[in-house]
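Undergrad: Got a predicted structure here, sequence first:
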Amino acid sequence: MVALAVVSGATDAIGLLALGGAFTSVMTGNLVILGVSASSADGALAIASGGAILAFCAGCALGARLAGLPRPDDAVWPRPVTVGLAVEFVLLAGYAVGWWVTGAEPGPVVTQVLLFAMAAALGVQSSTVQRFGISGMSTTYLTGTLTTVVMRIVAGRAREVRSSVEIIVGLVAGAAAGAGLLLVAPLTAPIVQLAVLGGVVVAAVVVGRRR
């Protein structure tokens, strides 16, 4: 889950900084950006934020179809989760190819296509992890996770927040890595996403076969 949060952070940072100024997983932020674009009559921003919302929803629907609902006989890591994440990897690989072909400088149309591909990928991830059936579990939208951390600390239950804090730190670290690569070596920006997500999928396949 921490590794998937790293993927989310890197993807959001790249979308926000290099692909139209919209988020790929933070739909609350995109809804705000969509409202701002309406007031400022910024058509490009409206397309970026509105399109990202639609792509994310489509990805969520696809992930839900692939992963399904939690079942009593589920393994610790259900196989449908691996399938969903493999589809996410394909979407991110498609974005990476487009990024590399354009020399990390996509034109306006390609920029939107790449942004929407990444938003769809994180939509798949968001709904796929729900197969674990853990209330409040998320690797993309973490406002609720942060709220829970604060509430439990205030209630004197700080020992219960370790996993949530690790996921939050993973998101921040991923965003820092994605933004850093954009600044120093733009062509390498997709590597963080592909390497980390690919590692998760490979590990899941290996563990699944052993069991």
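TA: Arrived safely.
Undergrad: from here on, contacts and neighbour counts on C-alpha atoms
TA: Fine.
Undergrad: how about this structure, which residue sits the furthest from its center?
TA: Within the chain, residue 156 marks the point farthest from the mean C-alpha position, 31.2 Å out by C-alpha atoms, centre = their mean.
Undergrad: need the contact list for residue 169.
TA: With contact set as C-alpha atoms under 8 Å, 6 or more residues apart in numbering, residue 169 has no partners.
Undergrad: Try it again at 10 Å.
TA: Residue 169 makes contact with 2, 5, 6, 9, 163, 175, according to C-alpha atoms under 10 Å, 6 or more residues apart in numbering.
Undergrad: The strand or helix carrying it: which residues count as buried?
TA: Under the criterion of DSSP states H and E, residue 169 resides in helix 162-184. For helix 162-184, the neighbour count (16 or more other C-alpha atoms under 10 Å) marks 164, 167-182 as buried.
Undergrad: what about versus this one:
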Amino acid sequence: MSTTKTPIHLEYILGLTAFAAGAVDVISFVKLGGVFASAMTGNLAFLALYLARGSLHAAVGSFIALVGFILGGVIGTLQTRGRSNHHALNILLVTETILLTAVIILWLPTTHIVGGLATNLLILMLSIIMGLQSIVGKKVNLSNIPTVVFTSTLTNMVIAITDTLASGKFALPTDTKRQSASFCLYFVGALIAGLLTVLDWQVIIVLPLVAVAWALVRHLRAKPE
């Protein structure tokens, strides 16, 4: 068994991007017409529901999010082909930071009307960002944490915790602790974004940028493995 200690900056990247994903999902759902920018399983279900109801504008938004996420995954894959994980993460996090800054610039002066051009463009941009972030999770490659959707993470946590308790042990594996931390940080990001939507504070859109930019700074300061 390897005893190599995981670089702390990778732990930061996992936690901060999970936080960002939680915030983005609440922002896109509440402010952009009931779509998820990162949780594509839920988004696909909503797309089917909107089509069944004949809610065309909402269905278009969900479809745009699905296309954007796929496009983000394609872009992230092409950006990082043949590169070391350290260099790949630099590229991905820089791209995310630039795009999140562009989202803020578009967000502040526009009204967010379901089916509106600005709204659909924001959905596209946020889902592209989350698609890119899914590649970040692959490049970090710790504990099978995807950084954008946490259903599989929850399954892994339940399996590990159940196995641990059934064996009479009470010390959780490192992977489970890491998965639990990311799961909780996704929730915290969503909770803070939710509170800001209740207060109707425009600063809500800054949350994902702060988290991803912090992850980028931590990574830039780290030495390549």
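TA: Arrived safely, thanks for sending. Note that this is a predicted model, so its numbers are computed, not measured.
Undergrad: And the TM-score between these chains?
TA: Aligned and superposed, the two chains score 0.89 in TM-score terms (TM-score structural alignment, normalised by the length of structure 1); 203 aligned residues with a C-alpha RMSD of 1.9 Å.
Undergrad: circling back to that earlier point, of all pairs in the contacts of residue 169 of structure 1, which one is the farthest apart?
TA: Greatest spatial distance among these (C-alpha to C-alpha): 163 and 175, at 18.7 Å.
Undergrad: Give the aligned range of the longest helix anywhere in structure 1 in structure 2.
TA: Using DSSP state H, we find that the single longest helix of structure 1 is helix 43-67. Helix 43-67 of structure 1 corresponds to residues 56-80 in structure 2, going by TM-score structural alignment.
Undergrad: Translate residue 193 of structure 2 into the numbering of structure 1.
TA: Residue 193 of structure 2 maps onto residue 178 in structure 1, by TM-score structural alignment.
Undergrad: Would you check that that match makes contact with residue 196?
TA: No. The criterion here is C-alpha atoms under 10 Å, and residue 178 of structure 1 misses it with residue 196 at 12.0 Å.
Undergrad: Now for those two: what residues contact both?
TA: What both residue 178 of structure 1 and residue 196 touch, as defined by C-alpha under 10 Å, 6+ apart, is the set 6, 7.
Undergrad: So which residues of structure 2 form helices?
TA: Shown for structure 2, the helices assigned by DSSP H span residues 8-31, 40-53, 56-80, 85-107, 117-140, 151-166, 174-199, 206-220.
Undergrad: which helices and strands does the first one pack with?
TA: What it means is helix 8-31 of structure 2. In terms of contacts (3 or more C-alpha pairs under 10 Å, 6 or more residues apart in numbering; DSSP states H and E), helix 8-31 of structure 2 is packed against helix 56-80, helix 85-107, helix 117-140, helix 174-199, helix 206-220.
Undergrad: looking at those, which is buried most?
TA: When you average the neighbours per residue for each of the helices and strands packed on helix 8-31 of structure 2 (mean count of other C-alpha atoms under 10 Å), helix 117-140 leads with a mean of 25.
Undergrad: okay, and that helix goes to which residues in structure 1?
TA: Going by TM-score structural alignment: helix 117-140 of structure 2 matches residues 109-132.
Undergrad: Could you do stretch 90-107 of structure 2 as well?
TA: So stretch 90-107 of structure 2 is aligned with residues 82-99, judged by TM-score structural alignment.
Undergrad: how big's the offset between the matching stretch and structure 2?
TA: With mean C-alpha distance after the TM-score superposition for structure 1, stretch 82-99 of structure 1 departs from structure 2 by a mean of 1.1 Å once superposed.
Undergrad: and what of stretch 8-16 of structure 1?
TA: Mean for stretch 8-16 of structure 1 is 0.3 Å (mean C-alpha distance after the TM-score superposition for structure 1).
Undergrad: Just checking the distance from that stretch to the centre of its chain.
TA: 8 Å (C-alpha atoms, centre = their mean, to the nearest Å).
Undergrad: That stretch maps to which residues in structure 2?
TA: Stretch 8-16 of structure 1 maps onto residues 21-29 of structure 2, going by TM-score structural alignment.
Undergrad: Need the counterpart of residue 157 of structure 2 in structure 1.
TA: For residue 157 of structure 2, the aligned position in structure 1 is residue 149, judged by TM-score structural alignment.
Undergrad: Now do the same contact list for the residue nearest to that match when sequence neighbours are not counted.
TA: Once flanking residues are discounted, residue 149 of structure 1 sits nearest to residue 161: 5.6 Å by C-alpha to C-alpha, 6 or more residues apart in numbering. Each residue near residue 161 of structure 1 by C-alpha under 10 Å, 6+ apart is listed here: 145, 146, 148, 149, 150, 151, 152, 153.
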